[in-house]
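Asker: take a look and give me a structure for this.
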Amino acid sequence: MRNLVLIMQLKAMNKVNSVKEALKSKSGEGFVDTAVKILMSVVIGALVLGGLYLLFKDTVLPTLTQRIKDMFNFKG
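Answerer: Prediction:
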């Protein structure tokens, strides 16, 4: 019985020491860093998609629709 108590005490002390080390540690990535990275990628992605939409809306789509109309109105 005494050995069981000693084993449990050692396990508890090891857990306490590992928690202390984890709290003292200054390395690693936190939740705030990850949230900022995700937010930055979403904003940059939205800007890229907005730019592509503007490019296709003003430049590509009018010429594309005109080419399609010309292709089907072929008089041969």
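
Asker: switch to C-alpha atoms for all contacts and neighbour counts from now on
Answerer: Noted.

Asker: and residue 35, how close does it get to residue 41?
Answerer: For residue 35, the distance to residue 41 equals 10 Å [CA to CA, to the nearest Å].

Asker: sorry, that was for residue 70
Answerer: From residue 70 to residue 41 the distance is 41 Å (CA to CA).

Asker: so which bits of stretch 22-40 are buried?
Answerer: By 16 or more other CA atoms under 10 Å, stretch 22-40 has no buried positions at all.

Asker: Proceed likewise with the subsequent sequence, for comparison:
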Amino acid sequence: MKRAIAKTNDFITNKAIAIKSATSNNRGEGYIDTAIKILISVVLGALLLAGLYMLFGDVVMPTLNERITDMFNYAG
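Answerer: Got it, this is the predicted structure:
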């Protein structure tokens, strides 16, 4: 009987150690970390794209149209 109790006690102790090591393990990258990285990338990309659209719409395109008109203005 003592041998069965000792064997059960060892089994429970080993399982408790395995569970503790699994729950305290912080080696892997979690889903939350990955989701936050993707969200930050998407937001920064959208801001960059909006800035480029604003720059091209207000600054580059009118100047480009003016220069092309001046280049092909044969009247003088």
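
Asker: check the mean deviation of the helix ranked longest in the first structure from the second structure.
Answerer: As assigned by DSSP state H, the longest helix anywhere in the first structure is helix 31-55. When the second structure is overlaid, helix 31-55 of the first structure sits 0.6 Å from its aligned residues on average, using mean CA distance after the TM-score superposition for the first structure.

Asker: and the next element down the chain from that helix?
Answerer: Downstream of helix 31-55 of the first structure, the next assigned helix or strand under DSSP states H and E is helix 61-72.

Asker: ok now that next one, how far from the chain's centre?
Answerer: Put simply, helix 61-72 of the first structure sits 39 Å off its chain's centre (CA atoms, centre = their mean, to the nearest Å).

Asker: could you give the angle of it to helix 31-55?
Answerer: 40 degrees (axes from the mean of the first three to the mean of the last three CA atoms, to 10 degrees).

Asker: in the second structure, what range does helix 61-72 of the first structure match?
Answerer: Using TM-score structural alignment, helix 61-72 of the first structure lines up with residues 61-72 of the second structure.
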